[in-house]
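[1] okay, sequence plus prediction incoming.
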Amino acid sequence: MPWFLYLLECTDGSVYTGIAIDVAARFAQHASGTGARYTRSRKPVQVLAQFEFADRASASSAEYWVKRLRPPEKRALAAGARTLESVLPAPPVSEEPQEEAPG
């Protein structure tokens, strides 16, 4: 089942970052005041963007990195001016056995 990283624009101009299976249902929770504590006092206005991940662990990892961005950087990500890959750490490089030079 896919998970989504989502970005919400709030009434105070801030950008909230979260993860969910159903972004529309989660937005409704935030809007009604039953979502995260952060959005209770800063009501969400709209979903700026959502990104699909294969599982919760992947979405949670991406959320960790996106939450460290400043609001303008989050808006650039939502607008497509910045890629999600540019925010996430590079995947580990597997070390392949080196062939010894003849000598």
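    Ah, there it is.

[2] use CA for all of it now, contacts and neighbours both
    Will do.

[3] residue contacts, the nearest residue to Trp3 once chain neighbours are set aside?
    Distances taken as C-alpha to C-alpha, 6 or more residues apart in numbering put Ile21 closest to Trp3, at 4.7 Å, once the chain neighbours are dropped. Going by C-alpha atoms under 8 Å, 6 or more residues apart in numbering, Ile21 touches Met1, Pro2, Trp3, Phe4.

[4] and here is the other one:
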Amino acid sequence: METKHYFYVLECKDQTFYGGYTTDLTRRLAEHNAGTGAKYTRLARRRPLKMIHAEVFETRSEATKAEAAFKKLSRKQKEIYLKNNPSLSVLDEKSVSSVH
């Protein structure tokens, strides 16, 4: 089975965005919401988090480059990026969107 590499964006309870990389969207969202994900999302005031965007890439390098580029954007630029770039339909599935 071929590994998929994802760049994803979470919307935090405090309305901030968090961008990250994973090979398993469902697991990673659960980790963030459990407070065991990235340092940024461990703060209780940022949880629960909702996955609002994900893109799949063939390599880890491509996905982490997309993550790094997103993190360099201003808030306004991030909003424009999210509006203009299609996300995976997997975000509409219960398994990802309902994990808290």
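    Sure thing, it's come through. Source: prediction; values computed, not measured.

[5] how close does the aligned partner of the residue nearest to Trp3 of structure 1 in structure 2 sit to Leu29 of structure 2?
    If you follow Ile21 of structure 1 across to structure 2 using TM-score structural alignment, you land on Thr23. To Leu29 of structure 2, Thr23 of structure 2 is 11 Å away according to C-alpha to C-alpha, to the nearest Å.

[6] so which residues of structure 2 form helices?
    With DSSP state H as the criterion, structure 2 has helices at 25-33, 39-42, 60-72, 75-84, 94-97.

[7] would you mind putting those into a markdown table with distance to Cys12 of structure 2 alongside?
    A markdown table is the format used below for the helices of structure 2 (distance: least, C-alpha to C-alpha, whole Å):
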| stretch | distance to Cys12 of structure 2 |
| --- | --- |
| helix 25-33 | 10 |
| helix 39-42 | 8 |
| helix 60-72 | 15 |
| helix 75-84 | 13 |
| helix 94-97 | 13 |
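
[8] out of those helices, which is the most enclosed?
    Across the helices of structure 2, averaging neighbours per residue (mean count of other C-alpha atoms under 10 Å) puts helix 25-33 on top, at a mean of 20.

[9] that one vs structure 1, average offset?
    Superposed on structure 1, helix 25-33 of structure 2 shows a mean distance to its aligned partners of 0.5 Å (mean C-alpha distance after the TM-score superposition for structure 1).

[10] all set, thanks.
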